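Asker: structural data only, the sequence is not supplied:
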């Protein structure tokens, strides 16, 4: 049985993400190792720099973990929506270069926003809104809407205000 193009793209994307995460882990480990060496010097400047360098890897690890958890939940949400036939379809008109027509994306955005306003506790609406924001070119609001969808999907809290 052969995989379709979508399955191959998903696998390639996953392998790339795992590879980059592994490279980052090596980098973080090396920075942490140098930080411990600086602290071991016993000199004030070395200790201060060492502590600062230890904080950076911890912050990086926390952010990477947060992104992986979001990615896993976004995939779970997509799988649930696909199983019920409710996965958003990208049918927006595109230019010859493949870019989404921004005017059409903004026009298609309104129903998704209205759905979230009508039922702010439904993760499905937030998921669709995130992809509408993304199509309209607003990546930061798309990410915020995905985080809200993920929080609601996991049952951790009420919806936030619209981004």
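Answerer: The structure has been received and is ready for your questions. Quick caveat, the model's predicted, so the values are computed rather than measured.

Asker: please count neighbours and contacts with C-alpha atoms only from this point.
Answerer: Fine.

Asker: show me what contacts residue 122?
Answerer: By C-alpha atoms under 8 Å, 6 or more residues apart in numbering, the contact list for residue 122 reads 116, 149, 152.

Asker: try this one side by side with the last:
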């Protein structure tokens, strides 16, 4: 629950920043000065990119959470726990030992979102966020159709 509150707070702060940058862009465009108009036009791009990025990340989180709940209800979540250090970081060797089974399952059933989602969870448990997000994005894509 605290994660949702933090995401909502950060989203509100980003939206506030986007509004303020958008306002500054309009003010600069209204100056009529070539430099001001150029800067205003450049600042128009920032709010557009910011809104797009915010939407994309929130949509990813919502879809990933929905798939996770579905998989949990089916009893399909990975049962293994990755061993961790005292700091909470996963032991790389322990995580690497789990990869082959989940990677092979995803390769054996490339159209099954469940296998991709489980692979993403194993990557995430190992601390490989980039590959975890790629695998979960693939799961979201496959679950849509």
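Answerer: It's in. No experiment lies behind these values; they were computed from the predicted model shown.

Asker: nearest to residue 34 of the first structure, of the contacts of residue 122 of the first structure?
Answerer: residue 149 (39.5 Å; C-alpha to C-alpha).

Asker: what sits closest to the aligned residue in the second structure for the closest one if chain neighbours are left out?
Answerer: In the second structure, the residue matched to residue 149 of the first structure (TM-score structural alignment) is residue 139. Spatial nearest neighbour of residue 139 of the second structure, excluding adjacent residues (C-alpha to C-alpha, 6 or more residues apart in numbering): residue 113 at 4.2 Å.

Asker: which ones are touching the counterpart of the one you found in the first structure?
Answerer: Aligned counterpart of residue 113 of the second structure in the first structure: residue 123 (TM-score structural alignment). By C-alpha under 8 Å, 6+ apart, the contact list for residue 123 of the first structure reads 148, 149, 150, 152, 153.

Asker: how about stretch 75-88 of the first structure, which residues of the second structure does it hit?
Answerer: So stretch 75-88 of the first structure sits over residues 65-78 in the second structure, by TM-score structural alignment.

Asker: thinking again about what came up before, and the contacts of residue 122 of the first structure, which is closest to residue 76 of the first structure?
Answerer: For these, the closest approach to residue 76 of the first structure (C-alpha to C-alpha) belongs to residue 149, at 11.3 Å.

Asker: the closest one: which element?
Answerer: helix 139-153 (DSSP states H and E).

Asker: what helices and strands are in contact with that helix?
Answerer: Helix 139-153 of the first structure is packed against helix 44-83, helix 123-135, with contacts defined by 3 or more C-alpha pairs under 8 Å, 6 or more residues apart in numbering; DSSP states H and E.

Asker: now the ones you listed in JSON lines, with distance to residue 112 of the first structure?
Answerer: JSON lines is the format used below for these (distance: least, C-alpha to C-alpha, whole Å):
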{"stretch": "helix 44-83", "distance to residue 112 of the first structure": "15"}
{"stretch": "helix 123-135", "distance to residue 112 of the first structure": "5"}
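
Asker: now, of the ones you listed, which is deepest in the fold?
Answerer: helix 123-135 (a mean of 25; mean count of other C-alpha atoms under 10 Å).

Asker: mean deviation (superposed) between it and the second structure, please.
Answerer: Following superposition, helix 123-135 of the first structure is found to deviate from the second structure by 1.2 Å on average (mean C-alpha distance after the TM-score superposition for the first structure).

Asker: which residue packs closest to residue 95 of the first structure, ignoring adjacent ones?
Answerer: residue 101 is the one closest to residue 95 of the first structure (C-alpha to C-alpha, 6+ apart), at 6.5 Å.
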